[in-house]
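Student: Next one to model:
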Amino acid sequence: MNIDTSTLHLQLPNLYIFRRVTQLGSFQATADALQLPRSSVSKRIAQLENQLGLRLLQRSTRQLNLTESGKELLAITDSLTELLSNTVKLTEQAHAKPSGPVRISSSTILGQRYLLPLLPRLKQRFPEIVPEINLDDRVINLIELGVDIALRVGELPDSSLVARRVGTKSWACFASPDYLKHAPKLEVPDDLASHQCLIFRHQKLAMDHWHFRSPNGEIQTLQISPSIATDDARTLVELACMGLGVIRVDPTLILPERAAEKLVPVLVQWQHTDAAPIHLVCLGKQARSRAVNEVWQFLCEHLTLALAELKDADGTSR
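Tutor: Prediction:
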């Protein structure tokens, strides 16, 4: 007998009913369980047998018995139950609220000023998600440390991570009014040689080369001999507020200190040439949990808006 395999997939519902009949032991019990007429169950089994050209059940007035073909069909369709069970689980997970931990990494001051203010709104939208925030100015390997999402500054090396540009970081020089009262003149970059300068430095990076563009467009680079160096950006800002020297920092990161007049700009005619992209990076979509994916989408949207608003509020073009 030739079997039309092109329409065999249409027998999947009948295969399911066949398996339920063998589990429950009768057409009537199966009909009750599936809320179908008994005649429909009998008809479906007959359709399956006709399609396969096999007798699957021996019917009698009191019981049903599997034929040898029926036993073999039951054995080879065991995976159908697992397939349906996994489908149900997938549906349940898709409709459930996203939950569980999401590990987010950022440099200290970037995370403090941009990331942390978004957490109340994030928690309000996804109360079952548990953000685990790591603020660290060291360069870390996201995959090795199990970080799900990170906020990064600078060009990114090629990797398996997905990156979304959310803003741009720029720089300008600032000092406290108290420091400037007693400091030497500071009118051109070369004057920094007579000043206390505070720099960011850790084991893999020293930000001790400061670049300037003069009012006539010439580029000047100075190597800074620091009076204090630190590997924590928040500490750098605090040191400057204490009157310990000049810092080079993104103006938008110190809006509160500027508003309180704890820090004021210096060398305002000498723009800084450097600008670095700010990226949100994450594992590839296939490797993300639903919770990670929801946080990723949320941060991509809201960080882009927050960074743009801060740049507008800053009002500078550095």
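
Student: rest of the way, CA atoms for contacts and neighbours
Tutor: Fine.

Student: mind listing what residue 150 touches?
Tutor: 104, 105, 106, 142, 280, 281, 282 (Cα atoms under 8 Å, 6 or more residues apart in numbering).

Student: cool, and residue 262?
Tutor: So residue 262 contacts 176, 177, 241 (Cα under 8 Å, 6+ apart).

Student: following the helix or strand hosting residue 87, which helix or strand shows up next?
Tutor: If you go by DSSP states H and E, residue 87 is part of helix 78-95. Sequence order places strand 100-106 as the next helix or strand after helix 78-95, per DSSP H and E.

Student: circling back to that earlier point, can you tell me which of the contacts of residue 262 is nearest residue 94?
Tutor: Closest approach to residue 94 among those (Cα to Cα): residue 241, at 49.6 Å.

Student: wait, isn't the closest one in contact with residue 263?
Tutor: Yes. Counting by Cα atoms under 8 Å, residue 241 touches residue 263, with 6.2 Å between them.

Student: Can you pull the residues that touch both of the two?
Tutor: With contacts taken as Cα under 8 Å, 6+ apart, the residues that reach both residue 241 and residue 263 are 175, 176, 257.

Student: Which ones among those residues lie within helices?
Tutor: With DSSP state H as the criterion, helices contain residue 257 from among those.

Student: so which of the shared contacts of residue 241 and residue 263 would you say is closest to residue 65?
Tutor: Using Cα to Cα, residue 257 comes nearest to residue 65 of the shared contacts of residue 241 and residue 263, at 83.9 Å.

Student: Grab the nearest non-local neighbour of that closest one.
Tutor: Leaving aside its chain neighbours, residue 257 sits nearest to residue 263 (5.8 Å; criterion: Cα to Cα, 6 or more residues apart in numbering).

Student: please give me the structure for this one as well, since I'd like to look at both together:
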Amino acid sequence: MDHLTSMAVFARVVEAQSFSSAARTLGLSKSAVSKHIGRLEDRLGARLLNRTTRRLSLTEMGEVYYRHCARILREAEEADLEVGRLQDEPRGTLRINAPMSFGLLHLAPCLPGFMEAHPHVRVEVSLDDRFVDVVEEGYDLVVRIGNLADSSLIARKLAESRTMIVATPAYWNAHGRPRHPRDLSRHNCLEYAYLSTRNEWRFRAADGGETLAVRISGTLNANNGQILCDAALAGTGVARLPAFIIGTDVAAGRLEAVLTEFAPPPVDIYAVYPHNRHLSAKVRAFIDHYVDWLRQRRQEMPFS
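Tutor: Next comes the predicted model:
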């Protein structure tokens, strides 16, 4: 790409009508400027400048070449300015991915306010409970829940949510309330397909000691938490779900939490985005807006 630098040097020489002036503008020595022009002429096999002790003038070939060089430099400057505007002012397309239930309940309501505040940003939202590859699939930002694997991605914690063991009061009345996690073995436990410890629910010991692992089984396995919540509300069985899905149902008495003294560890909720020294304005603006929105709703949100 060195010839592009030589093209820029050539254009500056023409505009300054002097090797010395161009050198000062570019922060180069006069000899370095002369070498750039010489290499360019050698590469093209044509003389671009007529040089005398008093003045410089363009050859016919030089006039044609200069027009192209000047256009290329203008486009490069416009590209720099456009990137600068994108960095300074949120604009362009913002691609977000989030888990289905969380996205519907706690992301979708935030979007209208963000778009109103930033009318030059077009938002594309994809809701999916599977683990997406942020970089390979071209997302600007994803919401992830739970432990994060080590990676080159940047993560900002948004909130945390309790995990609860729930069923309807009618289900507990019919099948008995467990007093210990081991008692879940005789219940119809509704399974989340993407749980890392599939067929196994983990709890904290009541005395704060080591983690308890309990094998569970049931008649429903789903890859979406809302499906499990709906099944639990219908009295089908027992669900292990985060409070951001079931908190309002627990508060309203539609679901009853048990084994609270053995509560599973809370899950963390993160905004995750690719590592980039120049974080784009649209991503930065959305994260700041979302954190403020979550903070304002903290009293309403059944996370903890």
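
Student: Please report the TM-score between the two superposed chains.
Tutor: Scored against TM-score structural alignment, normalised by the length of the second structure, the superposed chains reach a TM-score of 0.70; 261 aligned residues with a Cα RMSD of 3.6 Å.

Student: Can you identify each of the helices in the second structure by residue range?
Tutor: Using DSSP H, the helices of the second structure run over residues 2-16, 19-26, 30-44, 60-88, 100-106, 111-117, 169-175, 225-233, 243-251, 281-296.

Student: The stretch 151-300 of the second structure: strands as residue ranges?
Tutor: 154-161, 163-167, 189-192, 200-204, 211-215, 221-222, 238-242, 256-258, 267-273 (DSSP state E, counting those that start in this stretch).

Student: matching residues in the first structure for the second one?
Tutor: Right, strand 163-167 of the second structure. Matched against the first structure by TM-score structural alignment, strand 163-167 of the second structure falls on residues 171-175.

Student: cool, and stretch 24-37 of the second structure?
Tutor: By TM-score structural alignment, stretch 24-37 of the second structure lines up with nothing in the first structure.

Student: In that stretch, which residues are buried?
Tutor: Going by neighbour count (16 or more other Cα atoms under 10 Å), the buried part of stretch 24-37 of the second structure is 30, 33, 34, 36, 37.

Student: Repeat that for stretch 32-49 of the first structure.
Tutor: 38, 41, 42, 44, 45, 46, 48, 49.

Student: Could you check stretch 191-198 of the first structure and say which residues are buried?
Tutor: 192, 195, 196, 197, 198.

Student: Oops, could you answer that again for stretch 162-169 of the first structure instead?
Tutor: 163, 165, 166, 167, 168, 169.

Student: what does stretch 139-154 of the first structure give?
Tutor: 142, 147, 148, 149, 150, 151, 152, 153.

Student: okay, how far is it across it, tip to tip?
Tutor: Using Cα to Cα, to the nearest Å, the end-to-end distance of stretch 139-154 of the first structure comes to 12 Å.

Student: Could you do stretch 42-61 of the second structure as well?
Tutor: 13 Å.

Student: So what does residue 276 of the second structure match up with in the first structure?
Tutor: By TM-score structural alignment, residue 276 of the second structure lines up with residue 285.

Student: how about residue 191 of the first structure, what's its match in the second structure?
Tutor: That one, residue 191 of the first structure, aligns with residue 183 by TM-score structural alignment.

Student: Let me know the closest of the contacts of residue 150 of the first structure to residue 132 of the first structure.
Tutor: Residue 132 of the first structure lies nearest to residue 104 out of those, by Cα to Cα, at 6.0 Å.

Student: how near is the closest one to residue 160 of the first structure?
Tutor: Between residue 104 of the first structure and residue 160 of the first structure the computed distance is 17 Å (Cα to Cα).

Student: These two: which has the busier surroundings?
Tutor: A count of neighbours by other Cα atoms under 10 Å puts residue 104 above the other of residue 104 of the first structure and residue 160, at 24 against 10.

Student: Can you tell me what that one aligns to in the second structure?
Tutor: Match for residue 104 of the first structure (TM-score structural alignment): residue 96.

Student: Quick check, that match in contact with residue 144.
Tutor: No. Counting by Cα under 8 Å, residue 96 of the second structure does not reach residue 144; the two are 11.1 Å apart.

Student: and the gap between residue 235 of the second structure and residue 69 of the second structure?
Tutor: Taken as Cα to Cα, the span from residue 235 of the second structure to residue 69 of the second structure is 74 Å.

Student: Looking at those two, which is more packed in?
Tutor: Legend: neighbour count by other Cα under 10 Å for residue 235 of the second structure and residue 69, higher for residue 69 (20 against 16).

Student: Ok, which of the helices of the second structure comes nearest residue 267 of the second structure?
Tutor: The nearest among those, by Cα to Cα, is helix 243-251 at 9.6 Å.

Student: thinking again about what came up before, so which of the buried residues of stretch 24-37 of the second structure is the closest to residue 240 of the second structure?
Tutor: Nearest member of the buried residues of stretch 24-37 of the second structure to residue 240 of the second structure, counting by Cα to Cα, is residue 36, at 69.6 Å.

Student: Leaving out the residues flanking it, which one is nearest to the closest one?
Tutor: Excluding the flanking residues, the one nearest residue 36 of the second structure by Cα to Cα, 6+ apart is residue 6, at 5.0 Å.

Student: By neighbour count, which of the shared contacts of residue 241 and residue 263 of the first structure wins?
Tutor: With neighbours defined as other Cα under 10 Å, the most crowded of these is residue 175; it has 27 neighbours.

Student: Tell me if I'm right that that one and residue 263 touch.
Tutor: Yes. Using Cα under 8 Å, residue 175 of the first structure makes contact with residue 263 at a distance of 5.2 Å.

Student: what sits in contact with each of the two?
Tutor: Shared contacts of residue 175 of the first structure and residue 263, defined by Cα under 8 Å, 6+ apart, are found at 240, 241.

Student: Is residue 55 of the first structure in contact with residue 49, as I believe?
Tutor: Yes. Counting by Cα under 8 Å, residue 49 is a contact partner of residue 55 of the first structure at 5.8 Å.

Student: which residues touch the counterpart of residue 133 of the first structure in the second structure?
Tutor: Residue 133 of the first structure maps onto residue 125 in the second structure, with residues paired by TM-score structural alignment. Listed by Cα under 8 Å, 6+ apart, the contact partners of residue 125 of the second structure are 95, 96, 97, 98.

Student: quick one: residue 125 of the second structure from residue 304 of the second structure, how far?
Tutor: 26 Å.

Student: Sweet, I'm off.
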